[in-house]
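J.: I'd like to go over a predicted model; first the sequence, then the structure.
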Amino acid sequence: MIVSLSDSRMLKKIKKQDMNAIIHWFDTRKSKFYKIGWAYLKSHHDVEDVFHNTIIKVHEKIHQLKEEQYFDTWVTSIFINECRNLYRKNKQREMEGPVVTEDMSQHETKVEVLDGLAQLDEKYKEIIILKYMKGFSQDEIAEILKVPVGTIKSRLYRGLILLRKVIEGGEGNEL
């Protein structure tokens, strides 16, 4: 990934722990991160909390970034980890509400897929979300999750099989 001149300037400000630069960087990419957060948390309030936590972590840990070209991937990893942490906390509280559906078949299909994803083991769910909802390549997903590309490919394949079984009404937890 090539870092543009404006991104390079922004990154220099971020490395100097300029909170306004970090917030501006996030604001320009908010929809990308929001979609990831929504896939995990399904709550506007929770996604906003994750935004704030991620901004603070980036601010505090920017000195740990080794290569500028991986800044976006590094931040995405932090954001996903924050989503996972909050998801686990929410799951422990078991405060899940019913999903509201409408009569539109496309909306129902999306709800079925999201409900199916919610039933999958996290290792499959996050790869499917990153690949098909966020458009990351398998190589980028491997970098974000810090696992080999072969593992990403096999989990993606197994996850899609399990998702299909869940959506079609079978038990999906066999693999």
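T.: Now that the structure is in, tell me what you want to look at.
J.: Please make it C-alpha for all contacts and neighbour counts, starting now.
T.: Will do.
J.: so what does the lengthiest helix in the chain touch, helix or strand wise?
T.: In the chain, assigned by DSSP state H, the helix with the most residues is helix 71-93. In terms of contacts (3 or more Cα pairs under 8 Å, 6 or more residues apart in numbering; DSSP states H and E), helix 71-93 is packed against helix 30-41, helix 44-61, helix 138-145.
J.: nearest to residue 13, of these?
T.: Nearest to residue 13 among the helices and strands packed on helix 71-93 is helix 44-61; the distance by Cα to Cα comes to 10.8 Å.
J.: what does the closest one contact?
T.: Contacts with helix 44-61, where a contact means Cα atoms under 8 Å, 6 or more residues apart in numbering, come from 14, 17-19, 22-23, 26, 34, 37-38, 41, 75, 78-79, 82-83, 86.
J.: hmm, back to that, got the helices and strands packed on helix 71-93 as a markdown table, with mean neighbour count and distance to residue 105 columns?
T.: Formatted as a markdown table, these follow (neighbours: other Cα atoms under 10 Å; distance: least, Cα to Cα, whole Å):
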| stretch | mean neighbour count | distance to residue 105 |
| --- | --- | --- |
| helix 30-41 | 18 | 20 |
| helix 44-61 | 17 | 24 |
| helix 138-145 | 18 | 30 |
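J.: closest one to residue 108 among the ones you listed?
T.: So among the helices and strands packed on helix 71-93, helix 30-41 is nearest, using Cα to Cα, at 15.9 Å.
J.: Tell me how far the closest one lies from the chain's centre.
T.: Centroid separation for helix 30-41 versus its chain: 6 Å, with Cα atoms, centre = their mean, to the nearest Å.
J.: Next, the angle from the longest helix of the chain to helix 30-41.
T.: Helix 71-93 and helix 30-41 are oriented at 30 degrees to each other (axes from the mean of the first three to the mean of the last three Cα atoms, to 10 degrees).
J.: Against that first model, consider the following:
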Amino acid sequence: MISEEEQNLIKKAKEGDEGSFEALILSCKGKAYNLALRYVKDEQDALDVLQESFIKIFRHLDKFKEDSKFETWVYRIVVNTCYDSLRKNKGRQQERPLAIREEEEGGELELPDNQPLPEDVLLNREHSSYLLQCLERIPEEHKRIVVLRDVTGLSYEEIADTLECSIGTVKSRLSRARQRLKEVYISGKT
């Protein structure tokens, strides 16, 4: 569960030590941002969600019961804030696919080129784009669990804590969600 070091940081943060709070947040900021980005699909919106989440965390730190990892509690708040943001912006939100960034090329130094062939890069991009489109076509509950496990890489335990359900429920929901995603994926390919 929680390490002794994390318990000390939480205790100090609850007592008002800003440095301890900052250390706790920095330990999970990157993963929390990636999680937000997967939900809201825009870098600026993800940063806004993250900022709003961190404000909520700071204000409600005293409510953290320490029965799960701090980062799991943070992810739960980020996911809920993402849903709040998506609901607020539903009417004005446009379809914005996640961009897949290309590697930047370096200077004059000659190194062996281990990069994939341009054709392979294009095929991977098309596949990723299609997979993201399919993900948008499955029910929200299914999308949520696939994103948490397969995109963000959270463990079953972290997902169970985030969604406040049992590990068995996570596994069964994930199985159904993957099956539904597979059906949507295959039906669009034919």
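T.: Thanks, I have it. Just so it is clear, the structure is predicted and the values come from calculations on it, not from any experiment.
J.: Just want the angle from the longest helix of the first structure to helix 44-61.
T.: Using the same axes, to 10 degrees: helix 71-93 of the first structure against helix 44-61 is 130 degrees.
J.: buried ones in helix 71-93 of the first structure?
T.: By neighbour count on 16 or more other Cα atoms under 10 Å, the buried set for helix 71-93 of the first structure is 71, 73-80, 82-84, 86-87.
J.: Ok, stretch 13-21 of the first structure next?
T.: 14-15, 17, 19, 21.
J.: what do you get for stretch 112-122 of the first structure?
T.: Buried residues in stretch 112-122 of the first structure, defined by neighbour count with 16+ other Cα under 10 Å: 112-114, 116-117, 119-120.
J.: Counterpart of residue 146 of the second structure over in the first structure?
T.: For residue 146 of the second structure, the aligned position in the first structure is residue 128, judged by TM-score structural alignment.
J.: Quick check: its match touching residue 158?
T.: No: here residue 128 of the first structure lies out of contact with residue 158, judged by Cα atoms under 8 Å, at a distance of 10.2 Å.
J.: So which of these two has more stuff around it?
T.: For residue 128 of the first structure versus residue 158, neighbours defined as other Cα atoms under 10 Å are more numerous around residue 128 (23 against 16).
J.: quick one: contacts for the more buried one?
T.: 156, 159-160 are the contacts of residue 128 of the first structure under Cα under 8 Å, 6+ apart.
J.: ok, now with 10 Å
T.: Residues in contact with residue 128 of the first structure, defined by Cα atoms under 10 Å, 6 or more residues apart in numbering, are 117, 122, 134-136, 141, 152, 155-157, 159-160, 163.
J.: Same check on residue 11 of the second structure?
T.: So residue 11 of the second structure contacts 5, 17, 20-21, 61-62 (Cα under 10 Å, 6+ apart).
J.: same thing with residue 140 of the second structure?
T.: With Cα under 10 Å, 6+ apart, residue 140 of the second structure has these contacts: 146, 177.
J.: From residue 42 of the second structure, how far out is it?
T.: For residue 140 of the second structure, the distance to residue 42 of the second structure (Cα to Cα, to the nearest Å) stands at 18 Å.
J.: And residue 95 of the second structure, by the same measure?
T.: Taken as Cα to Cα, the span from residue 95 of the second structure to residue 42 of the second structure is 10 Å.
J.: And for residue 163 of the second structure?
T.: Residue 163 of the second structure is 23 Å from residue 42 of the second structure, by Cα to Cα.
J.: swap in residue 77 of the second structure?
T.: 18 Å.
J.: and what of residue 97 of the second structure?
T.: Relative to residue 42 of the second structure, and taking Cα to Cα, residue 97 of the second structure is found at 8 Å.
J.: the more surrounded of these two?
T.: The neighbour count for residue 97 of the second structure versus residue 42, taken as other Cα under 10 Å, is higher for residue 42 (16 against 12).
J.: Map the more buried one onto the first structure.
T.: With TM-score structural alignment as the criterion, residue 42 of the second structure pairs with residue 43.
J.: wait, isn't that match in contact with residue 35?
T.: No: Residue 43 of the first structure is beyond contact range of residue 35, at 11.0 Å (criterion: Cα atoms under 10 Å).
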